[in-house]
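Chemist: would you be able to build a 3D model of this:
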Amino acid sequence: MSLLGCIADDYTGGADVAAALRRGGLRTALLFGRPETAVDLTDCDAVVVALKTRTAPATTAIAETLQVRSWMAGRGADRVYFKYCSTFDSTPQGNIGVVADGLLDADGSRLTVVCPSTPDQGRTVHNGHLFVGDVPLSESPMRDHPLTPMTDSDLVRVLGAQTPHRVGLVGLPVVRRGADAVRSELAAMRHRGVRYAVTDALTEEDLRTVARAATGLTTLTGAAGLAHALAGTLGAEASAKARDTPEIPAGPALVLAGSCSRTTLEQVDRAREHLPAHRLDLRAVPDPERLHELADDWLREHGDGGPLLVYSSARPEERTSDSASYERILAALARSAVQLGYRRLVVAGGETSGAVVNALGVTAVAVTGEADRGVPWCVHDGDPPVALLLKSGNFGRPDLLTRAAQGRS
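Modeler: Model (predicted):
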């Protein structure tokens, strides 16, 4: 098979989709940021490049994505998968639509699918509306997201506001008739001038149907659910090698939580019951430099080899608008922790994960086993080696942070 290229719009999303491709039997490399020319992809079936473009200015998001697309094409990737979150979160102006437009314009594609459905995470699409569990996206905790609040669950309408091109729907009755029916509907939509086909999907089988129907497309878009289904259609001749995993380095663990999602807040509350914890709160200490100093002192005082938790995660009424300061402090603490001998970093939140990865200078990792679905351990073979667990805010069971910090499955 030819190389599959995947571009994710944030770092936790990159880890999520890399895990899905690996689980589907593809030997997968995960890179952070625009890659270096010298990256060796000889033994890879898929390469995921994770960018920080979800909330970047649109021109920056488009330019960085197209540079990575060009880099992938130069390494034999004749198909690209644009991965966004299963909650489709973005600003009202983008960047999902504008980045997808850039990708389709670059390769001359007239149509692609739009499929954020990921049933194993409780994300499904029905009648074009995105559901989180049993409630529409607009009624879920995502309506209160501090950076990308989602107040509309109608994907046709949401995407239609981000692109000048037509957006249509492949409804569930068509999907349930099979891949040939979906393929015919996509052809009819292309003929009518529709560029984006939002696809209903409630089950893994629905995703496999969409994936089989879309194999002829050179640009696809979706979340990790469709990527996993796509991996199955591409053949799993490398499945045994894909499951060969590097060992997670021995050493203590530090949890760094910046996400304010309801899921992460519950995980932080659970972790505080078991781990020494330090909270970052700019309301109590308004000077970010002083807040960092106090946290760094606490880390060094408690750095006796046991797992620790540092968090800025807060409920809506407790938040401040200065999320960037929290990210800088958590990233700086990650550097301090590695210097102190910590070898496992558990990071909650997409923006926080991006800040930590960049602060550590990590550009490539080996994706290994998942602590929870979509949350893999990633091993950086540096000096010293470090294992990173990069968790999207909404992912994981309530005890995930505790289990990961304590080295339990």
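
Chemist: CA only for contacts and neighbour counts going forward, please
Modeler: OK.

Chemist: mind checking the SS state of the residue of the chain positioned farthest from its centre?
Modeler: Ranked by distance from the centre of the chain (Cα atoms, centre = their mean), the top residue is residue 301, with 33.5 Å. With DSSP: H, G, I helix; E, B strand; the rest coil as the basis, residue 301 sits in helix.

Chemist: same check, this time on residue 72
Modeler: Classified using three-state DSSP, residue 72 is helix.

Chemist: doesn't residue 376 fall inside a helix?
Modeler: No. Counting by three-state DSSP, residue 376 is not part of a helix but strand.

Chemist: and the gap between it and residue 164?
Modeler: Distance of residue 376 to residue 164, computed by Cα to Cα, to the nearest Å: 37 Å.

Chemist: gap between the residue farthest from the centre of the chain and residue 332?
Modeler: 16 Å.

Chemist: next one: residue 279
Modeler: 15 Å.

Chemist: how about residue 20?
Modeler: From residue 20 to residue 332 the distance is 30 Å (Cα to Cα).

Chemist: the more surrounded of those two?
Modeler: residue 20 (27 against 17; other Cα atoms under 10 Å).

Chemist: list the residues that contact that one.
Modeler: With contact set as Cα atoms under 8 Å, 6 or more residues apart in numbering, residue 20 has these partners: 224-225, 227-228, 374.

Chemist: residue 159 is in contact with residue 167, correct?
Modeler: Yes. Contact criterion Cα atoms under 8 Å: residue 167 and residue 159 qualify, at 7.3 Å.

Chemist: higher neighbour count, those two?
Modeler: residue 159 (26 against 23).

Chemist: can you report how many residues neighbour the nearest residue to the more buried one once chain neighbours are set aside?
Modeler: With sequence-adjacent residues excluded and distances taken as Cα to Cα, 6 or more residues apart in numbering, residue 159 is closest to residue 97, at 6.0 Å. Neighbour count for residue 97, taken as other Cα under 10 Å: 22.

Chemist: this one as well, want them side by side:
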Amino acid sequence: MSGTREASGTRDISGDGPAYGFYGDDFTGATDTLAHLTRAGLRTMLFFAPPDAARLSMLGRLDAVGIAGAARTMAPHAQHQELAHVGAAFAALGVRVMHYKVCSTFDSAPQTGSIGVAIQTLREYCPNPLVAVVGGQPNLRRYCVFGELFAAAGADDHQQSIYRIDRHPTMSRHPVTPMGEADLRVHLQRQGLGNVQSIDWRCYAGGDTVLQKELDCRLESKPDAVLFDVLDDSHLRAIGRLIARHATVQAPLLAVGASSVAHAYASALNDAAEREEVNAVPVPLARARGPVFVLAGSLSPLTEVQIAAAHSYLRVELDPLQVTGDAASAYLAERVAAITGPLRDGRNVLAFTTRRAAQVGDATDGTDAGGVLPQLAHACAALLQAVLGKVSLQRIGIAGGDTSSVAVRALDAWGLSYLAPLPAGVTVCRLHADRSELDGMEIMLKGGQMGDADLFEQLLNGYAVDEAANG
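Modeler: Below you'll find the predicted structure:
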């Protein structure tokens, strides 16, 4: 897809500019939100920085715009600076809904990626009295019940168990932002939000009128945020109608949550138009037309399973101590040669950080190398730049939230548009760049907890999503 071509999606909605703006606190989550909106028929583009007027004019009319960031790794001061810039940009665009996209597990902490800091910063640009926190994402098996968050764990859909988030085998031991509290109201209060009200799942059964009355009662105390339980898609549709109604009357409105916020919003638009989603059956991902390169900086147990199942790839190990040590330049050059030679010969290559990275950080269940050793994510980004400087590729994959954010930002590109889905919250996008050798490259970004066991094989061989996988 050319860098000057119109963003994907066909839905036409009222208004002069984009009605929906979202900021992803990491790149992998931002691409999932991009997928939800585009599949609902909204013309959507994901940018790496707030777009200027010339860029927007080149793209034509957009229904939704996103900015992929890295706020989940930031300290409060840096996070405030980043999000104040984003909030001002969205306000200038006139968005009706401003969505702060967080991980579906809500992992964050007062000093790292604070959701409380995000809400306090962005609310300055959203005068609407409602700050809606959407607590679950059913298609990823994330559920919020009476304010408490639950999430699935396991590589096999049929063997996944559901855990309260503070007992989740991975997220309760996250090396940077461990989830030690399941009640999201308490979790947000610890991040500076003194008054967090909640709407529990029983309120949805009474219909929109009952739900609005319940919300009116909560808003009387002028809360910092209102948390909404989510157990299934019908709850998201009810929340979406409420958000759309409040945004129309008192815009703009701040919404916080995973891609379920976008799902809720898009379903409300489609309900109002009395039509089905434009792309209810997603376009399948075709087999790659050339060799595929995957860079795995994630240390999650699921990514480890995915690496072991990547039988079609030559594996190249990356020692975290050597790639970040005193002789890193020489080691990096040697690893780049070990990767680019086979790629030129038409072989698929998977480069991955060894478990030694987790041992160094004393976090054997770490979800991302960048969280354990911050410099490792930057080293992976340098490796990716060097590889793409020596060999032209049509499709690549990056595993790890921090690794994805840093690596993609290091490329000379400006945005992403949606191409096709892979299972369990993973999206394949088109890269948009002013450099012809990068423009149109297909790129998969995935967090440590996302994807099937054979995800990297799916990236190579293609994947046709059925109704069950679509979620």
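
Chemist: TM value for the aligned chains?
Modeler: Put the two chains on top of each other and the TM-score (TM-score structural alignment, normalised by the length of the first structure) is 0.91; 408 aligned residues with a Cα RMSD of 2.6 Å.

Chemist: of residue 376 and residue 164 of the first structure, who's got more company?
Modeler: residue 376 (24 against 12).

Chemist: how much space between the more buried one and residue 19 of the first structure?
Modeler: Plainly put, residue 376 of the first structure is 6 Å away from residue 19 of the first structure if you go by Cα to Cα.

Chemist: which neighbours do the two have in common?
Modeler: By Cα under 8 Å, 6+ apart, the residues touching both residue 376 of the first structure and residue 19 are 367-368, 370.

Chemist: spatially nearest residue to the aligned partner of residue 372 of the first structure in the second structure, not counting backbone neighbours?
Modeler: Under the alignment (TM-score structural alignment), residue 372 of the first structure maps onto residue 423 of the second structure. Of all residues not flanking residue 423 of the second structure in the chain, residue 451 sits nearest, at 5.7 Å (Cα to Cα, 6+ apart).

Chemist: helix, strand, or coil at the one you found?
Modeler: Per three-state DSSP, residue 451 of the second structure ends up coil.

Chemist: can you report how many residues neighbour residue 38 of the second structure?
Modeler: For residue 38 of the second structure, using other Cα under 10 Å, the count is 27.

Chemist: close enough to count as contact, it and residue 419?
Modeler: No. Judged on Cα under 8 Å, residue 38 of the second structure makes no contact with residue 419 at a distance of 9.3 Å.

Chemist: which residues touch the aligned residue in the first structure for residue 448 of the second structure?
Modeler: When the first structure is aligned by TM-score structural alignment, residue 448 of the second structure is paired with residue 393. Shown in contact with residue 393 of the first structure (Cα under 8 Å, 6+ apart): 259-261, 263-264, 348-350.

Chemist: if you set the cut-off to 10 Å instead, what comes out?
Modeler: 12, 257-265, 267, 313, 347-352 (Cα atoms under 10 Å, 6 or more residues apart in numbering).

Chemist: is residue 48 of the first structure located within a helix, as I assumed?
Modeler: No. According to three-state DSSP, residue 48 of the first structure belongs to no helix; its state is strand.

Chemist: which position in the second structure pairs with it?
Modeler: So, by TM-score structural alignment, residue 48 of the first structure is matched to residue 66.

Chemist: what is the burial count for its match?
Modeler: By other Cα under 10 Å, neighbour count at residue 66 of the second structure equals 30.

Chemist: ok, now how distant is it from residue 95 of the second structure?
Modeler: 11 Å.

Chemist: between these two, what contacts are shared?
Modeler: 20-22.

Chemist: turn those into CSV, columns for secondary structure and neighbour count.
Modeler: Below are these laid out as CSV (DSSP: H, G, I helix; E, B strand; the rest coil; neighbours: other Cα atoms under 10 Å):
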residue, secondary structure, neighbour count
20, strand, 26
21, strand, 27
22, strand, 29
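
Chemist: how about the helices in the stretch 1-150 of the second structure?
Modeler: Applying DSSP state H, counting those that start in this stretch to the stretch 1-150 of the second structure gives helices spanning 27-39, 53-59, 76-93, 115-122.

Chemist: go on, the stretch 301-450 of the second structure?
Modeler: So, for the stretch 301-450 of the second structure - with DSSP H, counting those that start in this stretch - the helices run 301-308, 320-323, 328-344, 356-360, 369-372, 374-390, 401-410.

Chemist: so which of those helices gets nearest residue 124 of the second structure?
Modeler: Of all the helices of the stretch 301-450 of the second structure, the one in closest proximity to residue 124 of the second structure, counting by Cα to Cα, is helix 401-410 (26.1 Å).

Chemist: which residues of the first structure does the closest one align to?
Modeler: Using TM-score structural alignment, helix 401-410 of the second structure pairs with 350-359 in the first structure.

Chemist: how much does that stretch stray from the second structure?
Modeler: Aligned to the second structure and superposed, stretch 350-359 of the first structure gives a mean residue distance of 1.2 Å (mean Cα distance after the TM-score superposition for the first structure).

Chemist: what residues of that stretch count as buried?
Modeler: By neighbour count on 16 or more other Cα atoms under 10 Å, the buried set for stretch 350-359 of the first structure is 350-357, 359.

Chemist: for stretch 135-152 of the first structure, same thing?
Modeler: 136-145, 148-152.

Chemist: among these, which two are most distant?
Modeler: 136 and 148 (16.0 Å).

Chemist: average distance between the longest strand along the first structure and the second structure?
Modeler: Longest strand in the first structure by number of residues, with DSSP state E as the criterion: strand 364-372. Here the mean offset of strand 364-372 of the first structure against the second structure after fitting is 1.4 Å, by mean Cα distance after the TM-score superposition for the first structure.
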